[in-house]
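1. Got a predicted model here, sequence first, then my questions.
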Amino acid sequence: MRKIGLLPRIILAIVLGVVVGSIAPKILIEVFSTFNGIFGNFLKFAIPLIILGFIAPGIAEMGKGAGKMLGITTGVAYSSTIVAGLLAFFAGTALLPSFIQGKSLTEMENPEEFLLEPLFVIEMTPVMGVMTALLLSFTLGIGMTAIKGDTLQQAFINFRDIIEKLIAKIIIPLLPVHIFGIFANMTYGGQVAFILSVFAKVFALIIVLHIVMLLIQYTASGAIAGKNPITLIKTMLPAYFTALGTQSSAATIPVTLRQVRQLGVKEKVADFSVPLLATIHLSGSTITLISCAMGVMLLNGHTPTLGEIMPFILMLGITMVAAPGVPGGAVMAALGLLDSMLGFNETMLTLMIALYLAQDSFGTATNVTGDGALTVIVNKLSKGRNKTNTTDASVAS
């Protein structure tokens, strides 16, 4: 199974879950429900560790010796993420209710009403709450940028390596089994057909929004740099299709760098911005997360408002720092926010994981292609800043 990519395994798990849930006896579904309960509790235990292990060293690494270029690149990336989130929200507000067509799965608020209970439960209490983990991560990350020593930062880098192993060796391999059990249980309860039919439309909307976001990014970069946005997009297409295959922004960096240099970006700017943006810029993933989260909330009988989603978008832009190096990393980094800010329960979180991973490659491809547009903007803004500094120095002399 390890030779099969994550996406095929997720799709296979969903298909097998639907088939088994249609024909299996109750006791077998209860066995998988028991596994789901154990794995779900372990996931809740791991979420604060994931947040602490990725965000704290991520902020520390970003803050040391970066200078003005870091500020420009980070500001542009964060702005792009916010725009992507708002685009998804307003499109979702306009279209998603019609996809649901007035129906809802209000039972998701109490999943025991349509999901079989596990045979037994093993409690796994998290070492801290999600918001505590976030606040501690920000405090330690910012603190590590302010002190001279690097002992604590190195310790957190080692801790991050442990968490990466935990995700790569335990959580990700077991996710397909967990998703299989959830879909088998939902099929047994008669809910899965409606969910799949709804999210087929949501996926189509997400792909359209990815394209719209890329057009926005390249229109802006073309206007700022005085270049044809269509030509810029064509130049970046090799990076898009490479990311579709790799499902990894990091693995696509060599191709992204090559194509960005063909856009006329200075080599120094490209070498700094492309790897950094691969870490902090996830506009495509943000669109997917917001769209799927709103769909799940509507299925739960709750209409999301801007007042609920906007704080989530703002925090998501920061939390995305935790995503790189983790398969399906964006959704893993977002689980804590979905739980603490939007009130998602275990079933809703599992649905989010399955729905996100089913189209992860398209979100990654949008992230990577957008990096090209943002690098063009950073290149232009850094030139302007350098000219300003040169003029100020001349006046002063």
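-> Now that the structure is in, tell me what you want to look at.
2. hey, let's count contacts and neighbours off CA atoms from now on
-> Fine.
3. The helix or strand residue 354 falls within - contacts with which helices or strands?
-> With elements delineated by DSSP states H and E, residue 354 resides in helix 346-357, which encompasses its position. Of the remaining helices and strands, those touching helix 346-357 by 3 or more CA pairs under 8 Å, 6 or more residues apart in numbering; DSSP states H and E are helix 6-23, helix 172-188, helix 283-299, helix 329-340.
4. how about 10 Å then?
-> helix 6-23, helix 26-63, helix 172-188, helix 192-225, helix 283-299, helix 329-340, helix 360-396 (3 or more CA pairs under 10 Å, 6 or more residues apart in numbering; DSSP states H and E).
5. give me the number of residues near residue 66?
-> 11 (other CA atoms under 10 Å).
6. so who does it touch?
-> By CA atoms under 10 Å, 6 or more residues apart in numbering, residue 66 lies in contact with residue 272.
7. quick one: it from residue 317, how far?
-> Applying CA to CA, to the nearest Å, the value for residue 66 to residue 317 is 19 Å.
8. can you check residue 48 too?
-> When CA to CA is the yardstick, residue 48 and residue 317 sit 18 Å from each other.
9. same question, residue 383
-> Distance from residue 383 to residue 317, counting by CA to CA: 26 Å.
10. quick revisit: could you export the helices and strands packed on helix 346-357 as TSV, including distance to residue 84 and mean neighbour count?
-> Below are those laid out as TSV (distance: least, CA to CA, whole Å; neighbours: other CA atoms under 10 Å):
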stretch	distance to residue 84	mean neighbour count
helix 6-23	24	19
helix 26-63	21	21
helix 172-188	27	24
helix 192-225	7	18
helix 283-299	5	27
helix 329-340	14	22
helix 360-396	11	20
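11. any idea which element residue 73 lies in?
-> In this structure, residue 73 sits in helix 67-100 according to DSSP H and E.
12. helices and strands around that helix, which ones?
-> When contacts are defined as 3+ CA pairs under 10 Å, 6+ apart, helix 67-100 packs onto helix 26-63, helix 192-225, helix 267-280, helix 283-299, helix 306-319, helix 360-396.
13. okay, pairing it with this:
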Amino acid sequence: MKNLIYKWNQVSLVKRIVVGLILGIIFALTIPDATKWVSIFGSLFVGALKAVAPVLVLFLVISAIAQHKTGQKTNMKLIIILYAISTTLAGLVGVIASFIFPVSLTLTTGAQDVAPPGGILEVLEKLLFNIVANPVDAIINANYIGILTWAIVLGIALKHASDRTKDVFVDLSDAISKVVKWVINLAPIGIMGLVYNAISTSGLSALLEYGQLLLVLLGCMFFVTFFVNPLIVYFYTHKNPYPLVFKCIKDSGIYAFFTRSSAANIPVNMRLSKELGLDEDTYSVSIPLGATINMAGAAITISVLTLAAVHTLGIQVDFATAVILVVLAAVSAAGASGVAGGSLLLIPLACSLFGISNDIAMQVVGVGFIIGVLQDSCETALNSHTDVVFTATAEYAQKRKEGKEFVMIPKKAV
């Protein structure tokens, strides 16, 4: 048995995930009544990732900032700019696609028990209160804005601490990183449970009615993934962006697709950033920050579903209002929670721009939950893998600016 486990661990993690994916589909088609006993593996896997991610972020960021030497450069300013550009362009793609391929909806119910924010000020207010949240509550509730704030403050406060104290935080972050590696090794079993649960409970038949809407949503997400974002990367690096993009999709996007949580994918992105040889002082902050504000997929979802409601009701949209929607979708997306379905609750906010009542807007949210099996999975995959893409892009752009040689994918990371 020990030899069997050793040989299994020697197989590429991606290949092991494919095996888990196939087993999940087979079990869902052959034993659909065993939902509890198979899907529990998926719930345990996501739960383990969500449990370890907040603690990992806290100690990684504290350690990185505490050891940061004055004058040592990071690329956080450019990374935030890249996050903003990508999210805004994604909202623009969603708006343009919705005008080219207008979709009308058969409205549904089922989302009345959730409470969307009342306006953009409420979204911003929530973000501000998350910043000053109790640190223990922030960890318990996976409030990454609060965790980042406390980690940065404590890191700055510990800058003048003794080397022995700083070493304690380094050792703690290394230990938690090792735990993350153990959890990630369970991905094949976890994904088997997640796939089984998705197919056996929701099925794919519920998606057929909203096929056109799904095509527009997923088409926009694929366009941003394979054309818009690579163009941004090329603009800053002047090198072929696709090796980096495909590497991040393979080693990050696939996990995010199944976990459907940017927050749960933080440990995966941390590991990938380290594998790419990126600066830990930068990615220890940019990755958890990206899980909160880098939301291109959410901007697409908000803009496309909002305009679907507009087309359903026959509302005319002028150019100025469309531009406002792009900005509103981008800003709102940055306030979306890093959990499954987080962007859907911001649709009523965007619908209010066109005078659409909350009752109708919540029916659109209900449609979002129905198609969420694919929509939210692809949205999270887009959101999460680009955290690493843009962190790497900022570092490579800085090297290019300084005239240093660099490769998009180091040989050890291939």
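-> Sure, I can see it. Worth saying up front: this structure is predicted, and the values here are computed from it rather than measured.
14. Can you pull the TM-score for these?
-> Taking TM-score structural alignment, normalised by the length of the first structure as the basis, the two superposed chains have a TM-score of 0.56; 273 aligned residues with a CA RMSD of 4.3 Å.
15. Quick check: closest non-adjacent residue to the residue sitting nearest the centre point of the first structure.
-> Taking CA atoms, centre = their mean as the criterion, residue 330 is the residue nearest the geometric centre of the first structure, at 2.3 Å. Of all residues not flanking residue 330 of the first structure in the chain, residue 323 sits nearest, at 4.8 Å (CA to CA, 6 or more residues apart in numbering).
16. how close does the nearest residue to residue 69 of the first structure once chain neighbours are set aside get to residue 218 of the first structure?
-> Taking CA to CA, 6+ apart, and ignoring the residues beside it in sequence, residue 69 of the first structure has residue 382 as its nearest neighbour in space, at 7.0 Å. Distance, residue 382 of the first structure to residue 218 of the first structure, using CA to CA: 18 Å.
17. Looking for the alignment partner of residue 299 of the first structure in the second structure.
-> Under the alignment (TM-score structural alignment), residue 299 of the first structure pairs with residue 312 in the second structure.
18. no no, residue 250 of the first structure
-> Going residue by residue (TM-score structural alignment), residue 250 of the first structure aligns to residue 263.
19. quick one, what contacts its match?
-> When the contact criterion is CA under 10 Å, 6+ apart, the partners of residue 263 of the second structure are 49-50, 53-54, 142-144, 256, 287-292, 337-340, 380, 384.
20. Which position in the second structure pairs with the residue nearest to residue 330 of the first structure?
-> For residue 323 of the first structure, the aligned position in the second structure is occupied by residue 336, per TM-score structural alignment.
21. Tell me which residues touch that match, please.
-> The contact partners of residue 336 of the second structure, taken as CA under 10 Å, 6+ apart, are 123, 127, 291-295, 298-299, 342-346.
22. Could you single out the nearest of the residues you listed to residue 107 of the second structure?
-> Lowest distance from residue 107 of the second structure to these (CA to CA) belongs to residue 344, with 14.6 Å.
23. Help me confirm that that closest one comes into contact with residue 370.
-> No: taking CA atoms under 10 Å as the definition, residue 344 of the second structure is not a contact partner of residue 370, at 11.2 Å.
24. Give me the common contacts of the two.
-> A shared contact of residue 344 of the second structure and residue 370, defined by CA under 10 Å, 6+ apart, is any residue touching both; here these are residue 364.
25. Can you check which of the helices and strands packed on helix 346-357 of the first structure gets nearest to residue 157 of the first structure?
-> For residue 157 of the first structure, the closest of these is helix 26-63, at 6.0 Å, according to CA to CA.
26. by how many degrees do the closest one and helix 267-280 diverge?
-> Taking axes from the mean of the first three to the mean of the last three CA atoms, to 10 degrees, one finds helix 26-63 of the first structure and helix 267-280 inclined to each other by 150 degrees.
27. For the stretch 101-250 of the second structure, which segments count as helices?
-> Assignment of helices within the stretch 101-250 of the second structure using DSSP state H, counting those that start in this stretch yields the ranges 120-131, 135-140, 144-157, 163-184, 187-197, 205-208, 211-223, 229-237, 242-248.
28. which strands and helices sit next to the fifth one?
-> Secondary structure elements in contact with helix 187-197 of the second structure, counted by 3+ CA pairs under 10 Å, 6+ apart, are helix 13-30, helix 35-67, helix 254-259.
29. and what of the fourth one?
-> Contacting helix 163-184 of the second structure under the criterion 3+ CA pairs under 10 Å, 6+ apart are the following elements: helix 35-67, helix 266-275.
30. want to throw those helices into JSON lines with mean neighbour count and distance to residue 235 of the second structure?
-> Compiled in JSON lines, these are given as follows (neighbours: other CA atoms under 10 Å; distance: least, CA to CA, whole Å):
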{"stretch": "helix 35-67", "mean neighbour count": "22", "distance to residue 235 of the second structure": "29"}
{"stretch": "helix 266-275", "mean neighbour count": "23", "distance to residue 235 of the second structure": "21"}
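31. how close does the residue nearest to residue 330 of the first structure sit to residue 201 of the first structure?
-> Relative to residue 201 of the first structure, residue 323 of the first structure is positioned 26 Å away (criterion: CA to CA).
32. Count the neighbours of the closest residue to residue 255 of the second structure other than its chain neighbours for me.
-> With CA to CA, 6+ apart as the measure, residue 265 is the residue that lies nearest to residue 255 of the second structure, at 7.0 Å, once sequence neighbours are left out. Residues lying near residue 265 of the second structure (other CA under 10 Å) number 30.
33. circling back to that earlier point, the match of residue 299 of the first structure touches residue 102, doesn't it?
-> Yes: using CA under 10 Å, residue 312 of the second structure is in contact with residue 102, at 9.1 Å.
34. so who does the nearest residue to residue 222 of the first structure once chain neighbours are set aside touch?
-> On the basis of CA to CA, 6+ apart, the spatially nearest residue to residue 222 of the first structure that is not a chain neighbour turns out to be residue 229, at 4.9 Å. For residue 229 of the first structure, the contacting residues are 214-223, 235, 373, by CA under 10 Å, 6+ apart.
35. Next one: residue 229 of the first structure from residue 381 of the first structure, what distance?
-> With CA to CA as the criterion, residue 229 of the first structure and residue 381 of the first structure are 17 Å apart.
36. Now do the contacts for the nearest residue to residue 315 of the second structure once chain neighbours are set aside.
-> Nearest in space to residue 315 of the second structure, with sequence neighbours left out and distances taken as CA to CA, 6+ apart, is residue 354 at 7.8 Å. Residue 354 of the second structure makes contact with 306-307, 309-310, 315-317, 321, 325, according to CA under 10 Å, 6+ apart.
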